[in-house]
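> Sequence first, then the predicted structure:
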Amino acid sequence: MTALVRAAALTNFAEVAQELGYDPGAALRKAGLRAQLIRQPDQLVEADRVARLLEEAARHTGCESFGLRIAARRQLSNFGPISLLLMHQPTLRQVLLTLIEHLHLLNERLAIQVEDVGRMVVLREELTVSAAGRQSIELAIGVLYRMCGALLGEQWQPASVSFTHGPPSSQAFHRRFFKCRIEFDGAFNGLVCQAADLDVPNPGADPVLADYARKMIAALPGDRERSIEQEVRKAIYLMLPTGRATCKSVAMGLGMSMRTLQRELDARALTFKQLINEVRQDLARRYVVNARYNLGEVAAMLGYSTHSAFTRWFGTQFGCSPESWRSHSARPPDRAA
């Protein structure tokens, strides 16, 4: 099933493109999207097309911060009806959990995980889109950063932001946008903050309005059934670098037993092994060409405890060693706009 995203993902695309001397209408047509979509935020469009549009816009304009410039203009209201529900959650932690619950209504390829690590919390964020590049990822993380800031105000002081891709030629815009340490070529995409920040009470939360918002969202027309295949893929993308992407862990994360998950996949002629292998292939293509990662690090990020096991798997999937793939790849180490 084709993964969809609300056209609201392109909010402010036209303004940023025009500022950079790029014709947004022509760009949308080239991507196979109608220009009217920008005025129809709840219209669903193919997530892959949106991802390719952002990468092409950055390449054409030479602006490596294109996606982040869009994020800088985003408001909480751009989440549509879900924004009311988010505004009235008792804490930022509950906001994030509520957002995760409703991600399928916003972007079926977006995955977010809240992971407590002692006194810190890691907010992992991934896009399960083969066409996803730095623009889509930076847009998604930038929007999450802005949302947390809108809800916490001056109390929102994350420790760091992390990207698995390399740094842009100029980090000036990134440093103005993120008021924290920025790590490129990191082990994950996402944010790190104090756990205590997520549990600060939201003085504006109104449970009556939150209940009203839930009922309004439940009554929305055209709500597609959540795809178990996409939900499993998203969980694997998030869990693979931590070494916890097992069938049992994914099932628990989705709130079901391992047997139930296997039965759901069987009904769709799918296996967990098949899905984890496909995710590994996608991430391998992203990481192996990035010379900033040594191949031992790539092996660990793909869930392998030894380099030899990773090399055997890679040879079976791609017909050559990861060293050979890297040395013969014409693609630069993720420094493209």
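That came through, no problem. Residues are numbered from 1 along each chain as shown.
> From here on, just use CA atoms for contacts and neighbour counts.
Noted.
> Could you report the neighbour count for the closest residue to residue 194 other than its chain neighbours?
Nearest residue to residue 194 in three dimensions, chain neighbours excluded: residue 120, at 4.5 Å (Cα to Cα, 6 or more residues apart in numbering). When neighbours are counted by other Cα atoms under 10 Å, residue 120 registers 17.
> Same check on residue 307?
Counted with other Cα under 10 Å, residue 307 comes out at 15.
> With the one 5 residues further on instead?
A total of 14 residues lie near residue 312 under the criterion other Cα under 10 Å.
> before we move on, what about the one 4 residues further on?
Around residue 316 sit 11 other residues, with neighbours defined as other Cα under 10 Å.
> which secondary structure elements does whichever strand or helix holds it contact?
Per DSSP states H and E: residue 316 is located in helix 307-318. Packing partners of helix 307-318 (3 or more Cα pairs under 8 Å, 6 or more residues apart in numbering; DSSP states H and E): helix 295-301, helix 322-328.
> Return the distance of the first one from the chain's centre.
Its chain's C-alpha centre and that of helix 295-301 lie 21 Å apart, by Cα atoms, centre = their mean, to the nearest Å.
> What residues of that helix count as buried?
295, 297, 298, 299, 300, 301 (16 or more other Cα atoms under 10 Å).
> Could I get the helices and strands packed on helix 307-318 in a markdown table, plus columns for distance to residue 64?
Converted to a markdown table, the helices and strands packed on helix 307-318 look like this (distance: least, Cα to Cα, whole Å):
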| stretch | distance to residue 64 |
| --- | --- |
| helix 295-301 | 24 |
| helix 322-328 | 23 |
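> before we go on, here's another structure to hold up against the first:
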Amino acid sequence: MSVIRSAGLRGFRATVAELGGDAEELVAACGLPVAALDTDDLLVPDQAVGAVLELAAHRLDCPDLGLRMAHRQDLDMLGPLALAIRNATSLRAVLECTSRYLFVHARSLSLTMEPDPYGDRGVIALRYGVTAPGLPTPVQGTDLGLAFVHRTIARLTGDRYGLRSVELPYRPPAPIRAYEEFFGAPVRIERPAALLRAPSSLANRPLSGGDENLHRLAMAFLAEQSGDAAAAIAPRVRTTLQKLLGTTAPEIDAVARLLTVHPRTLQRRLAAEGTGFAAILDEVRRDEARRYLTTTDMPMSQVASLIGLSEQSVFTRCCQRWWGATPTAVRRGKAG
């Protein structure tokens, strides 16, 4: 069974309520837990998500439901992939990391950059769709996915990015003009695949505000996410904190986002393993502090900053608690 994070249902409750429907009744009818409406981190069957979108569109007589939901979704729903995207320095890097790691969000979805199907060398095609063979194309789910990709690119580039056309592999139930108003481009129906066609120069467009170090860090965590999600989480928290120290605030929300879990879920899993976030952070700071003190001659203020402490005086108090000695004594080897 292929699954998707329940973040894919962001905006469903509000959109259905706006249309006069009952979101909880609809998800229950498709075998989804009601909790999936209000949390991002449940893993639910992607076919059930597609089914509830189709059911809602039918019962509420809203053929453009997917487009409407897209207005209520943002990058944050992608967890650590969002961090990698936001800190990419070019749109090509955004597309590459999304193509590589979209499966972390949804196992059966893909986004790939391909040559233009019409042979125009000045155009690239962004192909979105279900990778599992034999599955029908979900109309509302595909509408939602293409709309989300379109709005994300527009936000990252800060303008209308030159979309040439939208290709749909079906005859949509909503009027074509609704799609063309949403995308601001011609829409072609009953094509071989779901595509956004854009200028090939778009891939090389630089993006402002990105942090290359955070992008690499997020990519490293995405690579780790491809492993066993059921494994003990405390070692992963420790590794995450070691990499975060000195780059960004080592807060539980940031760590949870990188590990694609809710902060409360992270706290519960750590408690089940007999530890807690604060305890792990303290241990990582202690170990990193000893390493810096005994292997470098960095100023104490710099060591404090590198382990995420705002003041040298706080660092001194921590050293007294950890080893019963000052940082200088630890550096001279006069502490246990």
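Yep, it's here. No experiment lies behind these values; they were computed from the predicted model shown.
> Work out the TM-score between the chains.
In this superposition the chains share a TM-score of 0.63, using TM-score structural alignment, normalised by the length of the second structure; 224 aligned residues with a Cα RMSD of 2.0 Å.
> Would you confirm that the residue nearest to residue 194 of the first structure contacts residue 199?
No: look at residue 120 of the first structure against residue 199 with Cα atoms under 8 Å: they stay out of range, at 11.8 Å.
> quick revisit: onto which residues of the second structure does the helix holding residue 316 of the first structure map?
The aligned range for helix 307-318 of the first structure in the second structure is empty, by TM-score structural alignment.
> next one: stretch 192-199 of the first structure
The aligned range for stretch 192-199 of the first structure is 197-204, by TM-score structural alignment.
> Show residues contacting that stretch.
With contacts defined as Cα atoms under 8 Å, 6 or more residues apart in numbering, stretch 197-204 of the second structure is touched by 90-92, 95, 116, 121-126, 161-167.
> Go again with 7 Å.
90-92, 122-126, 162-166 (Cα atoms under 7 Å, 6 or more residues apart in numbering).
> surely residue 180 of the second structure meets residue 187?
Yes: between residue 180 of the second structure and residue 187 there is a contact at 6.1 Å, judged by Cα atoms under 7 Å.
> Looking at these two, which one has more neighbours?
The neighbour comparison of residue 180 of the second structure against residue 187 (other Cα under 10 Å) goes to residue 187, with 18 against 15.
> List the contacts of the spatially most central residue of the second structure.
The centroid of the second structure falls nearest to residue 78 when counting by Cα atoms, centre = their mean (2.3 Å). Listed by Cα under 7 Å, 6+ apart, the contact set of residue 78 of the second structure reads residue 105.
> any idea how far it lies from residue 169 of the second structure?
For residue 78 of the second structure, the distance to residue 169 of the second structure (Cα to Cα, to the nearest Å) stands at 25 Å.
> Quick one: closest of the helices and strands packed on helix 307-318 of the first structure to residue 263 of the first structure.
In terms of Cα to Cα, the element of these nearest to residue 263 of the first structure is helix 295-301, at 28.4 Å.
> Next up, identify which helix or strand residue 203 of the first structure is on.
Counting by DSSP H and E, residue 203 of the first structure is part of no helix or strand.
> quick one: what's aligned to residue 291 of the second structure in the first structure?
In the first structure, no residue is paired with residue 291 of the second structure, using TM-score structural alignment.
> Can you say which helix or strand has residue 291 of the second structure in it?
helix 277-295.
> name the helices or strands packed onto that helix?
If contacts are counted by 3 or more Cα pairs under 7 Å, 6 or more residues apart in numbering; DSSP states H and E, helix 277-295 of the second structure sits against helix 234-244, helix 327-331.
> Figure out which of those is closest to residue 132 of the second structure.
helix 234-244 (30.1 Å).
> which residue numbers in the first structure go with that closest one?
Under TM-score structural alignment, helix 234-244 of the second structure has no counterpart anywhere in the first structure.
> what comes up buried for that helix?
234, 236, 237, 238, 240, 241, 242, 243, 244.
> same deal with stretch 169-187 of the first structure?
Those would be 174, 178, 180, 182, 183, 184, 185, 186, 187, for stretch 169-187 of the first structure by 16+ other Cα under 10 Å.
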